[in-house]
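**Student:** this is a predicted model, with the sequence first.
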Amino acid sequence: MKEQQERLGKCIYLNGATSAGKSSIARELQKLLQEPYLHVEMDAFLLMMPGCYLGSEETAKEGFYWKESYDNEGQKIIEIEIGPIGKRLRSGMYGSWVALLNAGNNLIIDDVNFGRDQVDIVKQLLASYHSTFVGVKCELAELERRERRRGDRVLYTARAQYALVHRNVIYDYEVDSTTFSAIECAKQIKNYLFTEI
């Protein structure tokens, strides 16, 4: 069993709200780690979708629908509702992770899941592999600042995700991208991985 696991790929799973810095941390980890790791982004899968299935149009309700709402403080938020086509894409994405790991590829997975129940589904999926679950945390004000500055994000999604993404999740390790740069967060994760062995 141990010999079989050594032939499988290893996985670093990064979970955090939009604009938390997951992609930047993943790229820095690729430079730091001695073994090659593929950076697998949820965004890359979203970009495979026809544009009409992403956004606030009626057809997007079948895919990934941006729903305008308000939080408990009366602040505008954009919630993402996933329809049947979106769920099918997500299922296929999960299957691709397993296929890559089974082929011996190491992965840095850059994802957004909401709360313990959703993250536990991923933990179960990756239970056969050497996986490290990392929470990428960032304060709301900084998330919103980055969201506005980037220009390629849907405004008000960071606020919607902030309250949900880490709720009751038990991680192996956590980093705070509010005060630490992507390279500093990557070094912290690498040091954790080294001491974990």
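**Tutor:** It's in.
**Student:** make it CA atoms for all contacts and neighbour counts henceforth
**Tutor:** Noted.
**Student:** from the contact counts, what lies against the biggest helix by length in the chain?
**Tutor:** Longest among the helix segments of the chain by residue count, using DSSP state H, is helix 84-102. Packing contacts for helix 84-102, counted by 3 or more C-alpha pairs under 8 Å, 6 or more residues apart in numbering; DSSP states H and E, involve strand 106-111.
**Student:** second structure follows, compare the two:
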Amino acid sequence: MVPGRVILIHGASSAGKSTLARAVREALPAPFVHLTVDQLIDSGALPGGADWREVRARVFDGWHRAVAAMGAAGVDVVWDHIIETPEWHEALRDLLAARDVFFVGLHCDLAELARREAARGNRAPGDAARDAATVHVGKRYDLELRSEDGVAVNVARVVEAWRGRRGASAFFG
């Protein structure tokens, strides 16, 4: 079985990762599954009565392993995610080592992040700004995009770059 490919869209909370991921999935000729931790949150799958700080690390470790398992089963994935720490990045490098990974950095203006965060109403105020200050630090991408350029433009850029990719992903460098 051929391991599944992964297009990993990374950026701050409210940067537009899920919107871009869904549009990329629809634009690609091969079937890709869109995965995001928001699916767990929205489904009610996360423990409601538990102390989130107590279970958070285990939940994300399990989520990372689940996404890697999809690839091991031969499923192609468009994954939107926030890699919060260097330790997470290192663990994901190990989990995805046998995968064809295409690493996309999605940047967004701070004022726009704050506007989107407030409009969503399901994010703690300041999460997006905190993410924006840290999530791209030390990361090298196969492709970097700006949310302000619009979904259609960014989808075309992802699809073109995905088709033209050569060699190892910057994700592993």
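**Tutor:** Okay, I see it. Fair warning: this is a prediction, and the values are worked out from it, not measured in the lab.
**Student:** drop the TM-score for these two in here.
**Tutor:** Overlay of the two chains. TM-score (TM-score structural alignment, normalised by the length of structure 2): 0.87; 164 aligned residues with a C-alpha RMSD of 1.7 Å.
**Student:** before we move on, back to that, now do the longest helix of structure 1 and strand 106-111, the angle between them.
**Tutor:** Angle, helix 84-102 of structure 1 to strand 106-111, by axes from the mean of the first three to the mean of the last three C-alpha atoms, to 10 degrees: 160 degrees.
**Student:** what are the ranges of the helices in structure 2?
**Tutor:** Using DSSP H, helices in structure 2 cover 17-27, 37-43, 52-72, 86-95, 110-120, 127-134, 151-164.
**Student:** buried ones in the longest one?
**Tutor:** Buried residues in helix 52-72 of structure 2, counted by 16 or more other C-alpha atoms under 10 Å: 59, 63-65, 67-72.
**Student:** again, but for stretch 145-152 of structure 2
**Tutor:** By neighbour count on 16+ other C-alpha under 10 Å, the buried set for stretch 145-152 of structure 2 is 145-147, 151.
**Student:** turn the helices of structure 2 into TSV, including distance to Tyr141 of structure 2.
**Tutor:** Shown next, in TSV, are the helices of structure 2 (distance: least, C-alpha to C-alpha, whole Å):
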stretch	distance to Tyr141 of structure 2
helix 17-27	15
helix 37-43	21
helix 52-72	19
helix 86-95	13
helix 110-120	20
helix 127-134	15
helix 151-164	12
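**Student:** okay, these, which one's buried deepest?
**Tutor:** helix 17-27 (a mean of 20; mean count of other C-alpha atoms under 10 Å).
**Student:** need the counterpart of Lys31 of structure 1 in structure 2.
**Tutor:** When structure 2 is aligned by TM-score structural alignment, the residue opposite Lys31 of structure 1 is Glu26.
**Student:** residue in structure 1 matching Ala132 of structure 2?
**Tutor:** In structure 1, the residue matched to Ala132 of structure 2 (TM-score structural alignment) is Tyr162.
**Student:** with Arg99 of structure 2 instead?
**Tutor:** In structure 1, the residue equivalent to Arg99 of structure 2 is Tyr129, according to TM-score structural alignment.
**Student:** all set, thanks.
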